[in-house]
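Peer 1: I would like the atomic coordinates for the input below:
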Amino acid sequence: MRKYRQPLLVLLFLGLMLAAFQLSGLRAHFDLAFLRQHLLENWFSGLLLFIALFALGNLIHIPGWIFLAAAVLALGRTWGGLATYLAAAISCCLTFFTIRWLGGDALRLLKNRFAIRLLSHLDERPVRSIFLLRCLLQTAPPLNYALAMSGVKFRQYLLGTLLGLPVPITLYCVFFDYLVKALKLAA
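Peer 2: Predicted coordinates:
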């Protein structure tokens, strides 16, 4: 039963966060227009709100591209990308500490052959593995949860995250910037 206690705590936490998010009315603030408006009105407080909503969204499984699109629309490709990079890094760290506190290294307790093989790759080259995972999956909440419960050291997690996030963020920034320009030309 011990090996299920921590994952159940994580699931309970996720359920409570989703319920609080839904019942509090915060859901209305998770759209492009709201985020863009606040980033444009006051850059500093808008950025703080952006970071807070990104971190909360990451905990409750809201895709990071929504935040990136809002930042690019409000701040442009370069500043929007930098704001998103900062918010994504802080969000990943907050998720890591929250889920590690609740779930510990629960994935290490699994005696599944597939899980053991995946964790051995992570153990062999943690920074490289996290770098590649970030390049492919960015700030995907399931990835954050799994890495937090994998037993990987925070220093390795942080380094892999900081090195891996710029690649997909840059690609998304170029894409959203191109999309905005294409839509303006079409209008």
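Peer 1: okay, CA-based contacts and neighbour counts for the rest of this
Peer 2: Noted.
Peer 1: As a check, name the ranges of all helices in the chain.
Peer 2: Counting by DSSP state H, the chain has these helices, from start to end: 2-24, 32-41, 43-59, 64-103, 113-124, 126-137, 141-148, 154-164, 166-186.
Peer 1: Turn the ones you listed into JSON lines, columns for mean neighbour count.
Peer 2: Output for those, formatted as JSON lines (neighbours: other C-alpha atoms under 10 Å):
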{"stretch": "helix 2-24", "mean neighbour count": "14"}
{"stretch": "helix 32-41", "mean neighbour count": "17"}
{"stretch": "helix 43-59", "mean neighbour count": "19"}
{"stretch": "helix 64-103", "mean neighbour count": "21"}
{"stretch": "helix 113-124", "mean neighbour count": "13"}
{"stretch": "helix 126-137", "mean neighbour count": "20"}
{"stretch": "helix 141-148", "mean neighbour count": "21"}
{"stretch": "helix 154-164", "mean neighbour count": "19"}
{"stretch": "helix 166-186", "mean neighbour count": "15"}
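Peer 1: Quick check, Gly103 in contact with Lys3.
Peer 2: No: using C-alpha atoms under 8 Å, Gly103 is not in contact with Lys3, being 10.0 Å away.
Peer 1: For the closest residue to Asp177 other than its chain neighbours, give its distance to Tyr178.
Peer 2: Distance criterion C-alpha to C-alpha, 6 or more residues apart in numbering; nearest residue to Asp177, sequence neighbours excluded, is Arg77 at 5.9 Å. Distance from Arg77 to Tyr178, counting by C-alpha to C-alpha, to the nearest Å: 9 Å.
Peer 1: give the contact list for Ala89.
Peer 2: Contacts for Ala89 were tallied using C-alpha atoms under 8 Å, 6 or more residues apart in numbering; they are 161-162.
Peer 1: Second chain to compare with the first, below:
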Amino acid sequence: MTEKPLAIYRPVFVLWVALLHQLPWQLFFTFAVGVPLIDIFAKPVRSLLGKPTTLWDVFLPYIIMFCLIFILYPIVVCIARAMNYRTTVYRVYADRLEIEEGFLTIHAKRLMFRDVREVSLRRGVLQRGAGLGSVYLATQATGNSPSWNPYAQFGMGSTFGSGALIRDIPEAGEAYERLRGLMDAARRD
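Peer 2: Below you'll find the model as predicted:
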């Protein structure tokens, strides 16, 4: 017989939170990636449009490329985040937390509560607006905050590093209290 988890948490995808969360990156990629891409793709676009006769015709390929990047980037990010959230599950047992996440590459992690040094609750402005929060479990190797994570933009990275991040869950305060109690109990044993 398999052990039954004490709690199961799943992240909640909220479109407006995802869009606002990635807006700074969207602007960055529009300009930082857009300028080199425009130089590559403006010539074929210009050849389709014909010889430019006005100032508008000169800038139209650039405007098209900036708009495509500005619109496509959030679509890709939101689809990736939604797909990842749909497949992510956090299972809490008496002595451990087990995480499974990912839609292209599956990541799994088991974090023993005896190894957890700190439990932190984070409820940012956007998360509070959606009734969500995140709980971070730090081990001695991670310190007291999540390290930089290249996959966070896509809603991935709960298993990145030696700690664990239970992200964007409803009733995060209750999860925080439960996990803190389990960590304290494991450290007493």
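Peer 1: Superposed, what's their TM-score?
Peer 2: Overall, the chain-to-chain superposition scores 0.26 on the TM-score scale (TM-score structural alignment, normalised by the length of the first structure); 81 aligned residues with a C-alpha RMSD of 5.5 Å.
Peer 1: and the gap between Leu121 of the second structure and Ser134 of the second structure?
Peer 2: Distance, Leu121 of the second structure to Ser134 of the second structure, by C-alpha to C-alpha: 6 Å.
Peer 1: So for those two, which residue has more residues nearby?
Peer 2: Neighbours were counted for Leu121 of the second structure and for Ser134 using other C-alpha atoms under 10 Å; Ser134 has more, 22 against 18.
Peer 1: before we move on, the earlier item: which neighbours do Leu121 and Ser134 of the second structure share?
Peer 2: Shared contacts of Leu121 of the second structure and Ser134, defined by C-alpha under 8 Å, 6+ apart, comprise Ala172.
Peer 1: Would you state the secondary structure element containing the closest residue in space to Leu15 of the second structure that isn't next to it in sequence?
Peer 2: Closest residue in space to Leu15 of the second structure, ignoring its immediate chain neighbours: Cys78 at 7.2 Å, by C-alpha to C-alpha, 6+ apart. Per DSSP states H and E: Cys78 of the second structure is located in helix 55-87.
Peer 1: In that helix, which residues are buried?
Peer 2: 60-62, 65-66, 69-70, 73-74, 77-78, 80-86 (16 or more other C-alpha atoms under 10 Å).
Peer 1: Beyond it, next helix or strand please.
Peer 2: Using DSSP H and E, the helix or strand that follows helix 55-87 of the second structure in sequence is strand 89-92.
Peer 1: Just name whatever secondary elements that following strand is in contact with.
Peer 2: On a contact count with 3 or more C-alpha pairs under 8 Å, 6 or more residues apart in numbering; DSSP states H and E, strand 89-92 of the second structure meets strand 7-9, strand 96-101.
Peer 1: Met183 of the second structure is nearest to which of the ones you listed?
Peer 2: Closest to Met183 of the second structure of those, according to C-alpha to C-alpha: strand 96-101, at 8.7 Å.
Peer 1: Report the inter-axis angle for the closest one versus helix 55-87.
Peer 2: Orientation check (axes from the mean of the first three to the mean of the last three C-alpha atoms, to 10 degrees): strand 96-101 of the second structure against helix 55-87 gives 140 degrees.
Peer 1: so what does strand 96-101 of the second structure touch, helix or strand wise?
Peer 2: Judged by 3+ C-alpha pairs under 8 Å, 6+ apart, the packing partners of strand 96-101 of the second structure are helix 55-87, strand 89-92, strand 107-112.
Peer 1: So for Glu177 of the second structure, which of these sits nearest?
Peer 2: Closest approach to Glu177 of the second structure among those (C-alpha to C-alpha): strand 89-92, 12.6 Å.
Peer 1: and the angle from the one helix or strand Ser47 of the second structure maps to to helix 55-87?
Peer 2: Per DSSP H and E, Ser47 of the second structure falls inside helix 34-49. On the basis of the same axes, to 10 degrees, helix 34-49 of the second structure is oriented at 120 degrees to helix 55-87.
Peer 1: What residues of helix 34-49 of the second structure count as buried?
Peer 2: So for helix 34-49 of the second structure, counting by 16+ other C-alpha under 10 Å, buried means 34, 37-38, 42, 45-46.
Peer 1: And for that helix, what's in contact with it?
Peer 2: Helix 34-49 of the second structure has contacts (C-alpha under 8 Å, 6+ apart) with 52, 61-62, 65-66, 69.
Peer 1: Take the helices and strands packed on strand 96-101 of the second structure and write them to a markdown table, including distance to Pro170 of the second structure.
Peer 2: Below are those laid out as a markdown table (distance: least, C-alpha to C-alpha, whole Å):
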| stretch | distance to Pro170 of the second structure |
| --- | --- |
| helix 55-87 | 13 |
| strand 89-92 | 13 |
| strand 107-112 | 21 |
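Peer 1: of all the ones you listed, which lies closest to Arg188 of the second structure?
Peer 2: strand 107-112 (13.6 Å).
Peer 1: tell me what the closest one is packed against?
Peer 2: strand 96-101.
Peer 1: if I look at Phe131 of the first structure, how far off is Leu18 of the first structure?
Peer 2: 29 Å.
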